[in-house]
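**Student:** 3D model of this:
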Amino acid sequence: MKALLLAGGFGTRMRPLTERLPKPMAPVGNRPWLEHLIAGLKEQGIREIVIAVKHYPERIIDYFGDGRKLGVDIRYTHEPVPLGTAGAVKNAEALLGSRFVVINADIVHRADIRALVETHERSGAMVTIGLVEVADPSQFGVVEQSADGRIVRFVEKPPRGEAPSNRINAGIYIMERDVLQAIPAGREVSIERETFPSLIAAGHRVQGADVSGYWMDMGTSDRYRRIHWDLLDGKLELELPGRELGRGIRIGEDTEIAQGAMLVPPVLVGSRVTIGERAVVGPYAVIGDDCVIGRGARVTHSILWDRCTAAEAAQLNRCIVGSGLKIDPRHLLHEAVVNVIPEAETI
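**Tutor:** Down below sits the predicted model:
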C-alpha cells in the first residue's frame, strides 16, 4: 500500500520558524519530523511514498531525494495553487493505488496504520478516518458516530460544550480509490467540509477508528515544545541519535563538555556541540548539532536547532531558536521564538 504525505501547508501558526521551512521539516529530537514519519511507515511495511509539496518544496526534495537513503521509494506532487487537503489528494491521483493511506505530515504520531487498515477492511468502508479523543475539541473537526463506528456527520470547531463528542479527526485516512471520483480537480477542496460530507450524503460508508499511540498536532510553538517534553519524558518514543550519558541525558558524537558544566536531565544534546565551563543545560533542553553553549550560559526548557550559539552568560528559558542564530553574551530570553533569514536570502 502506498502512503500520501500532505506536506504543502504554510505553517503560519509556527512562524517565524516556518517562514522558509515546510512545517513537517521542523526538527523533533534533532531530526526532521518528516524523516521520523517516513521511518515509521517503513517499519510498518509501507515503502512507496508520495509527498505533496508546495511551501519551499526544495527543502523536502533536496533532503529526501528519491528516498533511497532511507530504503523507500519517494515521489512528489506539486500544488500549482493551494488545493486544500482533498485537492492535494486529487492532485496525486496518478501516483496512487487502489487503496492508500493519507497522512497530514505535520501531525506528530506513532499510529498503528496496520490496525486502521484491518478496521477498514472489516467495515467495508470507502474511507476510514483515524480518530483521537481530546479534552477540548473546540479547535478541531469533531465527528459524530453511530454505535458501529460509522461517521454520520462532522462539526468543524464547535463551541466549547456543544461538540457531539470529544473525538476528532487525527489527519490519518485509509482510502479506496473510488474516493477520488468525489473530489473535483483543479480547485481548493476541503476534505472535512466537502468531500467526507458528500460521501456520507451519497450513502457511502465513512468509518471512524480510534488511533492508538502518541498523537499531537504540531500546529503551534506551545505544542511544538510539548512534543519535545513528551519526547524527553518517554511519552513519545522515537529513534534518537547519540548515546546515554546518564539517566535522562543523551549526547551525540564528538560533543565536548567542559569541566564544571552541568547537564540537568532530561536533556538531549546533538553531535559536535561545545558546552563551556559552568554552563547549565537543562532540564528539558534539546540542543541541535554543531551548537555552542558559552561559558556560564544557561539553557532551560528550550529547543535550539542546529548551529546555534548561546554566548557567555546568556540565559534562555522556554525558548525555541532557529538554525544558525547567535544569542549574544549576557542576553536574557524568556518564552521567545526566534529565527533568522539565511544570509543568501536577506532582502
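**Student:** When you work out contacts or count neighbours from here on, use the C-alpha atoms and nothing else.
**Tutor:** Fine.
**Student:** Next up, the contacts around Leu64.
**Tutor:** Slight slip there: residue 64 is Phe, not Leu. Shown in contact with Phe64 (Cα atoms under 8 Å, 6 or more residues apart in numbering): Ile74.
**Student:** From Asn166, how far off is it?
**Tutor:** 36 Å (Cα to Cα, to the nearest Å).
**Student:** Can you report how many residues neighbour the nearest residue to Met1 once chain neighbours are set aside?
**Tutor:** Of all residues beyond its chain neighbours, the one nearest Met1 is Phe100 (5.6 Å), with distances taken as Cα to Cα, 6 or more residues apart in numbering. One way to gauge burial is a neighbour count; for Phe100, by other Cα atoms under 10 Å, it gives 20.
**Student:** Phe100 looks like it's in a helix, true?
**Tutor:** No - for Phe100, which was evaluated using DSSP: H, G, I helix; E, B strand; the rest coil, the result is strand, with no helix membership.
**Student:** Which residues lie in contact with it in this structure?
**Tutor:** Met1, Lys2, Ala3, Leu4, Ile174, Met175, Glu176, Arg177.
**Student:** and if you look at Ala182?
**Tutor:** Per Cα under 8 Å, 6+ apart, neighbours of Ala182: Thr195, Ser198, Leu199.
**Student:** would you turn those residues into a markdown table with neighbour count, distance to Arg13 and secondary structure?
**Tutor:** Output for these, formatted as a markdown table (neighbours: other Cα atoms under 10 Å; distance: Cα to Cα, whole Å; DSSP: H, G, I helix; E, B strand; the rest coil):
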| residue | neighbour count | distance to Arg13 | secondary structure |
| --- | --- | --- | --- |
| Thr195 | 19 | 25 | helix |
| Ser198 | 15 | 29 | helix |
| Leu199 | 17 | 31 | helix |
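**Student:** Go through the residues you listed and name the one nearest Ala52.
**Tutor:** Distance to Ala52, by Cα to Cα, is smallest for Thr195 among these, at 18.3 Å.
**Student:** Please generate a structure for the following sequence too, so the two can be compared:
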Amino acid sequence: MNGVILANGLGTRMRPLTNDIPKSLVPVAGKPLIERIIDHMRDNQVRQIVVTCGVKGQQIQDYLGDGERLGVWLHYAASPDDPLQLPNTAGEIAKAAPYLTPDEPFLVVYGDTLSGTNYLQMREFHERRKATITMAGLWGIPVGTSHLSTDDLGKIVSWEEKPTLPLLANIPEFICEPRLLEDELVGYGRDFSSEVIPKYVALGQAYCHVQPGNYHCDIGTLERLEQTEALLAAGRIPPGTVLK
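**Tutor:** Got it, this is the predicted structure:
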C-alpha cells in the first residue's frame, strides 16, 4: 500500500520552534516528527510514500532524501515555498496522485499526527466494507476546559476538571480508494475534512475503523509537543491517550 504524508502545515502554533524549520522536522523526543511517522508506516508495510511539502519543504527533502536509510522509498509532491500558495489538504492529495500506484488503495496521514494505528488491520476493514474512505477512530474526546452544571439558582451542583467526552474522535489517518482522485473536490484549494469527507459520509461510502488500545497525539501546539515528549520519556504512549 502506498502512503501520503501531508507535510505542508506552517506550524504557526509551534513558534518559535518553527521559525526556521518546517513543523514536520520539529524534534519529538530527539527524533523529527515526520521520521517517527515514517517509521510507523514502514513497520506497517507502507514503504512507498509521497511527502507533500511547500514552505521550507526543501529542508524536508534534504533531511529525508530518497528514504533508503529509513527503509522506504520517498517521492515529493512539492508546492511553492510561499504561504499564500498552499494547496490545502485535498489539493495536497491531488498533487501526490501521479506518484501513487493505480488501482490500489492508499493511506493518507496528516503530518502532525502520531498514533498506534495498525494500518494492515485498517486496510482489511476497508476492503471488507468496500469503502471509498476509511478513517481511524478512537473513543474519548478530551475537553480543554472544566465542565460544570448548576441548579435553577445558579448553585454549582457538579464539577469536573477537563473531562473526556464519551464520543468517537477521528484520527487524521485515512485509507482511500483511487477513484477518490477523480472527484473534483480533490483539487487545489479544497479541504479534505470539511469538503471531501462529508460528501462520502452522505453517500454512505465512508467508514471508521476503531482499534482497541490505540492512541492519538496531535503535535500541533507546544503544549501537546511537551505532553507527548513526557509520555515517550516515560517509556511509551499509553493506550487510549488522546492529545488533541
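**Student:** Which residue in the second structure aligns with the residue nearest to Met1 of the first structure?
**Tutor:** Phe100 of the first structure maps onto Phe106 of the second structure when the alignment is built from TM-score structural alignment.
**Student:** so of the contacts of Phe100 of the first structure, which ones are in strands?
**Tutor:** In strands, defined here by DSSP state E, the members of the contacts of Phe100 of the first structure are Lys2, Ala3, Leu4, Ile174, Met175, Glu176.
**Student:** ok so, going back, in PyMOL, select just the buried ones from the contacts of Phe100 of the first structure.
**Tutor:** Those of the contacts of Phe100 of the first structure that meet the burial criterion (16 or more other Cα atoms under 10 Å) are gathered into one PyMOL selection, given here:
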select buried, resi 2+3+4+174+175+176
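**Student:** Just put the contacts of Phe100 of the first structure in JSON lines and tack on distance to Leu263 of the first structure.
**Tutor:** JSON lines is the format used below for the contacts of Phe100 of the first structure (distance: Cα to Cα, whole Å):
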{"residue": "Met1", "distance to Leu263 of the first structure": "44"}
{"residue": "Lys2", "distance to Leu263 of the first structure": "43"}
{"residue": "Ala3", "distance to Leu263 of the first structure": "40"}
{"residue": "Leu4", "distance to Leu263 of the first structure": "40"}
{"residue": "Ile174", "distance to Leu263 of the first structure": "44"}
{"residue": "Met175", "distance to Leu263 of the first structure": "47"}
{"residue": "Glu176", "distance to Leu263 of the first structure": "50"}
{"residue": "Arg177", "distance to Leu263 of the first structure": "52"}
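**Student:** per the alignment, Gly130 of the first structure corresponds to what in the second structure?
**Tutor:** Under the alignment (TM-score structural alignment), Gly130 of the first structure pairs with Ala136 in the second structure.
**Student:** which residues sit in contact with its match?
**Tutor:** Contacts of Ala136 of the second structure (Cα under 8 Å, 6+ apart): Thr117, Met122, Asn170, Ile171, Pro172, Glu173, Phe174, Cys208, His209, Val210, Gln211.
**Student:** The fifth one and Ala233 of the second structure: what is the separation?
**Tutor:** If I follow you right, that is Pro172 of the second structure. The spacing between Pro172 of the second structure and Ala233 of the second structure, counted by Cα to Cα, is 24 Å.
**Student:** Looking at the two, which has the bigger crowd around it?
**Tutor:** Pro172 (19 against 11).
**Student:** Which parts of the second structure are strands?
**Tutor:** According to DSSP E, the strands that the second structure contains are 2-6, 27-28, 31-32, 48-53, 73-78, 106-110, 113-115, 133-142, 147-150, 156-160, 164-176, 206-210, 216-218, 242-243.
**Student:** show me the contacts for Lys23 of the first structure.
**Tutor:** Shown in contact with Lys23 of the first structure (Cα under 8 Å, 6+ apart): Ala7, Gly9, Phe10, Gly11, Met14, Asp106.
**Student:** Which residue is the nearest non-sequential neighbour of the second one?
**Tutor:** It refers to Gly9 of the first structure. Nearest residue to Gly9 of the first structure, sequence neighbours excluded (Cα to Cα, 6+ apart): His55, at 6.4 Å.
**Student:** any idea how far His78 of the first structure is from the one you found?
**Tutor:** According to Cα to Cα, His55 of the first structure stands 10 Å off from His78 of the first structure.
**Student:** higher neighbour count, the two?
**Tutor:** Taking His55 of the first structure and His78 together and counting by other Cα under 10 Å, His55 has the greater number of neighbours (22 against 16).
**Student:** returning to what we had before: can you redo the ones in strands among the contacts of Phe100 of the first structure as a markdown table, where the extra columns are distance to Glu93 of the first structure?
**Tutor:** Formatted as a markdown table, the entries for those read as follows, by distance: Cα to Cα, whole Å:
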| residue | distance to Glu93 of the first structure |
| --- | --- |
| Lys2 | 12 |
| Ala3 | 12 |
| Leu4 | 10 |
| Ile174 | 15 |
| Met175 | 12 |
| Glu176 | 12 |
